[in-house]
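**Student:** Below: sequence and its predicted model.
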Amino acid sequence: MDDSHLRFPPKNQNFEIILGSSSKARREILAEMGYEFTIMADAIMKKLKSCDQVEEMSRSTLLITADTVVVYQGAIREKPSSEEEARKFIRDYSGGSGKVVGSVVVTNLVTGSRKGGWESAEVYFLEIPDEVIDSLIEEGITLNVAGGLMLEHPLILPLVDTVVGTADCVMGLSKTLTEKLIQEALVES
């Protein structure tokens, strides 16, 4: 499903956003939505809270965190733990499908309000040739992504038959869900 018709807020936002993820795809999606944000890890957020710096924030500050897993034949797949596991994951998807489940939590650091939700999408693949699998394994990127596969990877994208749901959900941050949760977290500020 193409979501390029969706409209997101203008860039003059009156609140801060901290993205609690180092995912390149999540950074790109949030930027596409028109938001300005900084990136900070959970460990830093704990330190901020222990130093009472959160209480000193003068305007709403939202922390956005997200996680993604792949469900294949009823089993949850996170990041592969080895090259062998990554190879098995990708071979399993060849000519088949995997369901991506992405969760998003938006926390208003000033009010403590926390809003969360999840969305899923099903990805159907054409046959994935062994040489493509070998190249992906050699790159090493398969060990850093849920289910061992990046939809937007130039070797994989041509082998995607159909996506039932949104590509941004598959890539790790559903735009519509994130926007809804941002608005809900701001209402309680």
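**Tutor:** Done, it's in. Numbering: from 1, shown residues only.

**Student:** Please make it C-alpha for all contacts and neighbour counts, starting now.
**Tutor:** Fine.

**Student:** residue contacts, the residue nearest the centre of the chain?
**Tutor:** Using Cα atoms, centre = their mean, the residue of the chain that lies closest to the mean C-alpha position is residue 172, 1.8 Å off. Residues near residue 172 by Cα atoms under 8 Å, 6 or more residues apart in numbering: 25, 26, 66, 67, 68, 102.

**Student:** Check which helix or strand the last one maps to.
**Tutor:** Spelled out, it's residue 102. Using DSSP states H and E, residue 102 maps to strand 97-108.

**Student:** Alongside the first one, take a look at this:
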Amino acid sequence: MRKIILASASPRRKELLKQLIGDNFVVYPSSYEEPPLQGLSPEELLLKHSIEKARDVSKHFDSGIVISADTSVLYNGEILGKPDSPENAEKMLAKLSGKKFRVVTGLTVLDLDSGKEVSESESTNVWLVELSKERISAYIRTGEPLDKAGAFAAQGKGAVLVERTEGDFFNAVGLPLFRLGKILERFGVSVFDEGFS
């Protein structure tokens, strides 16, 4: 069975990949710094970050398949990353309150044995309910928004803030499982292989 390497420290991505292939992978976070790059669309930027993360981690392994992803919330053409303070989390949630926005992931799968690399982006539409200042404050007090892109977690307590989604829900959490499964199949890896049960 091929070695699968997840180039991410995200516990959410780890749980999602585990859902797909069990415990049959190793986690090796990338040290890539994600610099701001001029002249790229948000989708291109997220793809670029996922590619560089995969290539960075690939230097530490001789064989196997590296999976990396970079996810952000996009609203009115603006990337909303992880808030660096409760105040910024409050601003983000106020901005998204009652609005439709997109969660976009740049996904890269790199086969170290063949040198083949596939990078694609996935987009999910999300509608957040109208949020009062009190509800935003209560949610921020849970601590959940502070390390999440767009300051909310669709799979956590933030689930009660999400009115509906359109597209791959798992993408809104941080790893588009449908697209990842299709890419892995192109690499000759099926999630239904006995080794992944």
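**Tutor:** Nice, I can see it. Here the structure is a predicted model, which means the values were calculated and not measured.

**Student:** which other helices and strands contact whichever helix or strand comes after the strand holding residue 102 of structure 1?
**Tutor:** Remark: after strand 97-108 of structure 1, the chain's next helix or strand is strand 114-125, criterion DSSP H and E. Counting by 3 or more Cα pairs under 8 Å, 6 or more residues apart in numbering; DSSP states H and E, the packing neighbours recorded for strand 114-125 of structure 1 are strand 97-108, strand 160-164, helix 167-171, helix 175-187.

**Student:** quick one: which of these is nearest residue 33 of structure 1?
**Tutor:** Residue 33 of structure 1 lies closest to helix 175-187 among these, at 7.1 Å (Cα to Cα).

**Student:** Let me know the angle separating that closest one from strand 114-125.
**Tutor:** 180 degrees (axes from the mean of the first three to the mean of the last three Cα atoms, to 10 degrees).

**Student:** Counterpart of residue 137 of structure 1 over in structure 2?
**Tutor:** Matched to structure 2 by TM-score structural alignment, residue 137 of structure 1 sits across from residue 140.

**Student:** Its match - nearest residue in space that isn't next to it in sequence?
**Tutor:** residue 86 (6.6 Å; Cα to Cα, 6 or more residues apart in numbering).

**Student:** so the strand holding residue 102 of structure 1 corresponds to what in structure 2?
**Tutor:** Under TM-score structural alignment, the match for strand 97-108 of structure 1 is residues 100-111.

**Student:** Pull out the buried residues from the matching stretch.
**Tutor:** Residues 100, 101, 102, 103, 104, 105, 106, 107, 108, 109, 110, 111 are the ones in stretch 100-111 of structure 2 that count as buried (16 or more other Cα atoms under 10 Å).

**Student:** And it against structure 1, how far off on average?
**Tutor:** On superposition with structure 1, the mean distance recorded for stretch 100-111 of structure 2 (mean Cα distance after the TM-score superposition for structure 1) is 0.9 Å.
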